[in-house]
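Peer 1: The following comprises the amino acid sequence and a computationally predicted model.
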Amino acid sequence: MNKKKIFTSLLVKDISRFRKVDTNIYLLILRYFITSSAFRSMFFHRLLSLNLVNNKVLRKIITAFGWLLTEIEIPSTSNVGGGLFIPHPKCIIINRRCIIGENVTIAQGVTIGGNIFKEKNGRESPIIENNVLIGAGAKILGPVTVGENSIIGANAVVIKDIPKNSVAVGIPAKVVKQVNEPYPDLIKKNYSL
């Protein structure tokens, strides 16, 4: 698959977290680029991470422009899966070597950062697996892994691995509950409108 098709398919996954993709995808991309700063940040990240822009100066300009427009820092070297959802896009910092899986939700004020003084298996940055919800103000620091289908509570500070299907809260974050379903299903079941 060429880079432009990968770029479009990842943007479709991102948009599908906002709404059902049932109309012309290019019009939806344009609409969300204009109206959603979270989508704009993902657009710039995907544009740069797939090396669709090769000029170094232009890459730096796009990075700075993206930060000014969105207040979200997602470096092009971080690996972000499709379907990232940022409902309140302000003051989010993601480490340049971080790996984020698919269908992850990140609330405002989240920091996903590395720790150069604490390496594990040659990495210093977090791995966030698929279907993870990260609450407002949470900090995930160092070479930790947040397991699939986990929920990190607001203002939690994660400095140790969180197993899959867990709810972790506190400073430092501790697992307080195991869940059997992905968080989108739990939300639909418990908070249906």
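Peer 2: Now that the structure is in, tell me what you want to look at.
Peer 1: drop to CA atoms for contacts and neighbour counts, all remaining ones
Peer 2: Noted.
Peer 1: for the helix or strand hosting I112, the distance to its chain's centre please.
Peer 2: With secondary structure defined by DSSP states H and E, I112 is part of strand 111-113. For strand 111-113, the distance between its averaged C-alpha position and the chain's averaged C-alpha position is 11 Å (C-alpha atoms, centre = their mean, to the nearest Å).
Peer 1: Beyond it, next helix or strand please.
Peer 2: Next in sequence after strand 111-113, counting helices and strands by DSSP H and E, comes strand 127-128.
Peer 1: put this beside the first:
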Amino acid sequence: MKNAISLYRISNYFHRKNIGFISKIFDGINFLIFNSVVPGSARIGYKSKLAYGGIGVVIHSKAVIGERVIIGQNTTIGRKLSPEGVPIIANDVYIGAGARILGGITIGNNVIIGANSVVLIDVPDNTIVAGNPAKIVRNLDGSIYDLLENVY
């Protein structure tokens, strides 16, 4: 296994087949090898990737992540102190290294989240956000992959 997403996909397969104990074994292997918490119960879309093997990535077990999302190393996608609400991330999103996306928020389509940003509010489609707390720094006219050359 060269990436934490590969182990997640196996774990997710067993989770969907209601074979939870095998799913948990793969979750544990993922933690041991990549120091990542990417549970099989999370929903991560087609062609989504974890950068640099997924080292240090933490994703809540109920998080929903769309297609073609790139998640940087040491990123956290989870809830706040409240037991309610986890992030929902749409399609074509780039999440920079060390970002924190917390609470029952929605990240729109075609979004770039800057490195080390702390996102606590909804992010609309076609924007770039950065900072702590994250704020919109730019609106986008085209695809994020036009700006992020050779990333995907």
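Peer 2: Happy to help now that I have it. Keep in mind it's a predicted model, so treat the numbers as computed, not measured.
Peer 1: By how much does the strand holding I112 of the first structure deviate from the second structure on average?
Peer 2: On superposition with the second structure, the mean distance recorded for strand 111-113 of the first structure (mean C-alpha distance after the TM-score superposition for the first structure) is 0.3 Å.
Peer 1: Please work out which residues of the second structure line up with that strand.
Peer 2: Mapped onto the second structure using TM-score structural alignment, strand 111-113 of the first structure spans residues 76-78.
Peer 1: List the buried residues of that stretch.
Peer 2: By neighbour count, and taking 16 or more other C-alpha atoms under 10 Å as the criterion, the buried residues in stretch 76-78 of the second structure are 76-78.
Peer 1: Using a markdown table, lay out those residues together with distance to T127 of the second structure.
Peer 2: A markdown table is the format used below for the buried residues of stretch 76-78 of the second structure (distance: C-alpha to C-alpha, whole Å):
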| residue | distance to T127 of the second structure |
| --- | --- |
| T76 | 20 |
| I77 | 19 |
| G78 | 21 |
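Peer 1: Residues touching the match of strand 111-113 of the first structure, excluding its own?
Peer 2: Taking C-alpha atoms under 8 Å, 6 or more residues apart in numbering as the criterion, the residues outside stretch 76-78 of the second structure that touch it are 57-60, 63, 86-87, 98-103.
Peer 1: so what's the residue nearest in space to the middle of the first structure up against?
Peer 2: Among the residues of the first structure, the one closest to the centroid is L84, at 4.8 Å (C-alpha atoms, centre = their mean). Taking C-alpha under 8 Å, 6+ apart as the criterion, L84 of the first structure is in contact with 14, 17, 42, 102-106.
Peer 1: Next up, the contacts around the aligned partner of I128 of the first structure in the second structure.
Peer 2: Under the alignment by TM-score structural alignment, I128 of the first structure pairs with I89 in the second structure. With contact set as C-alpha under 8 Å, 6+ apart, I89 of the second structure has these partners: 64-66, 106-109.
Peer 1: and what of L141 of the first structure?
Peer 2: Contacts here follow C-alpha under 8 Å, 6+ apart; on that basis L141 of the first structure touches 111-115, 125-126, 157-159.
Peer 1: which one in the second structure is aligned with it?
Peer 2: Checking with TM-score structural alignment, L141 of the first structure has L102 as its match.
Peer 1: Distance of its match relative to L32 of the second structure?
Peer 2: Distance of L102 of the second structure to L32 of the second structure, computed by C-alpha to C-alpha, to the nearest Å: 24 Å.
Peer 1: Which stretches in the second structure count as helices?
Peer 2: Listed in chain order, the helices of the second structure (DSSP state H) span residues 4-16, 20-34, 144-147.
Peer 1: elements contacting the longest one?
Peer 2: What it means is helix 20-34 of the second structure. Contacting helix 20-34 of the second structure under the criterion 3 or more C-alpha pairs under 8 Å, 6 or more residues apart in numbering; DSSP states H and E are the following elements: helix 4-16.
Peer 1: And for the helix it packs on, what's in contact with it?
Peer 2: The contact list for helix 4-16 of the second structure, computed with C-alpha under 8 Å, 6+ apart, reads 1, 20, 22-27, 29-30, 34, 36, 38-42, 49-50, 53-55.
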